[in-house]
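> any chance you can model this:
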Amino acid sequence: MLMFRERRPAYRTIEGWARSVLLEAGAIRECEEHGWMQDRTDPHARDRAIEIARETPPYGVSPEAAAVAVAEVLDGIGDTCPECRPEDRH
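The predicted structure follows:
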């Protein structure tokens, strides 16, 4: 007998999904040396990320909750890598 497993969502958490939306929109970037996420401080990219979140929220999440999740993740990301020395920061 053929058994089907329930398909897992692509993202385990709403935060992981929000981070991918921010990367896609260009609102954040990854430090090439250490892997920390950095806010690019681009207001247009932030607006695009919020728009993407509202238009394509993950399954079971309202558009407003998706937009809030994106904003909350972005608020928790700084604009510098905590491991880079000040003279090495991009």
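
> when you work out contacts or count neighbours from here on, use the C-alpha atoms and nothing else.
Fine.

> which secondary structure elements does the helix or strand residue 65 falls within contact?
For residue 65, the element it lies in under DSSP states H and E is helix 63-75. The contact analysis (3 or more Cα pairs under 8 Å, 6 or more residues apart in numbering; DSSP states H and E) places helix 63-75 against helix 14-25, helix 43-55.

> next, the angle helix 14-25 makes with it.
Interaxial angle, helix 63-75 versus helix 14-25 (axes from the mean of the first three to the mean of the last three Cα atoms, to 10 degrees): 80 degrees.

> so for helix 63-75, what gets flagged as buried?
Buried residues in helix 63-75, defined by neighbour count with 16 or more other Cα atoms under 10 Å: 63, 66-71, 73-74.

> which two of those residues have the greatest separation?
Using Cα to Cα, the buried residues of helix 63-75 span at most 16.7 Å, a distance reached by 63 and 74.

> which residues touch the spatially most central residue of the chain?
The residue lying closest to the centre of the chain (Cα atoms, centre = their mean) is residue 19, at 1.3 Å. Each residue near residue 19 by Cα atoms under 8 Å, 6 or more residues apart in numbering is listed here: 70, 73-74.

> this one next, for a side-by-side:
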Amino acid sequence: MLMFRERRPAYRTIEGWARSVLLEAGAIRECEEHGWMQDRTDPHARDRAFEIARQHPPAGISPEAAAAAVAEALHGIGGTCPECLPDERH
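Here you go, the predicted structure:
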């Protein structure tokens, strides 16, 4: 007998969802060598991320809470990789 499992949501936390929105919008990028997220300081990409959050929040989350989660995630991401040496930064 074929059994179907209930599908898990793609993101387990609102923080993970917010980071994925920032990546999708191009507001952050991953250090190619170490994997740390880096703020690209692109105001247009940030605006796109907030627009995505407000228009497509996760199930059960208000548009305002989704935008706040994106802002909080962005606040916790620096502009440089902490493992890269000053002359190695991408």
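
> TM-score for these two?
Taking TM-score structural alignment, normalised by the length of structure 1 as the basis, the two superposed chains have a TM-score of 0.94; 90 aligned residues with a Cα RMSD of 1.2 Å.

> returning to that earlier point: out of the buried residues of helix 63-75 of structure 1, which comes closest to residue 26 of structure 1?
residue 74 (11.7 Å).

> for burial, what's the neighbour tally of the closest residue to that closest one other than its chain neighbours?
With Cα to Cα, 6 or more residues apart in numbering as the criterion, residue 74 of structure 1 has its nearest non-adjacent residue at 7.2 Å, and that residue is residue 39. If you count neighbours by other Cα atoms under 10 Å, residue 39 of structure 1 ends up with 21.

> repeat for residue 42 of structure 1
11.

> structure 2: which residue goes with that one?
In structure 2, the residue equivalent to residue 42 of structure 1 is residue 42, according to TM-score structural alignment.

> same check on residue 84 of structure 1?
Residue 84 of structure 1 maps onto residue 84 in structure 2, by TM-score structural alignment.

> can I take it that that match is in a strand?
No - using DSSP: H, G, I helix; E, B strand; the rest coil, the assignment for residue 84 of structure 2 is coil, not a strand.

> what's the burial count for it?
14.

> ditto for residue 11 of structure 1
Residue 11 of structure 1 has 12 neighbours, counted by other Cα under 10 Å.

> how far away is residue 54 of structure 2 from residue 68 of structure 2?
10 Å (Cα to Cα, to the nearest Å).

> rewinding a little: what sits against the residue nearest to residue 74 of structure 1?
27-29, 74, 77-80.

> at 6 Å what do you get?
Applying Cα atoms under 6 Å, 6 or more residues apart in numbering to residue 39 of structure 1 gives the contacts 28, 77-79.

> tell me which two in those are the farthest apart.
Checking these with Cα to Cα, the most distant pair is 28 and 78, at 9.4 Å.

> which of those two has more residues huddled nearby?
Remark: of residue 28 of structure 1 and residue 78, residue 28 carries more neighbours, 25 against 15, as counted by other Cα under 10 Å.

> show me what contacts the more buried one?
Neighbours of residue 28 of structure 1 in contact, by Cα under 6 Å, 6+ apart: 22, 38-40.
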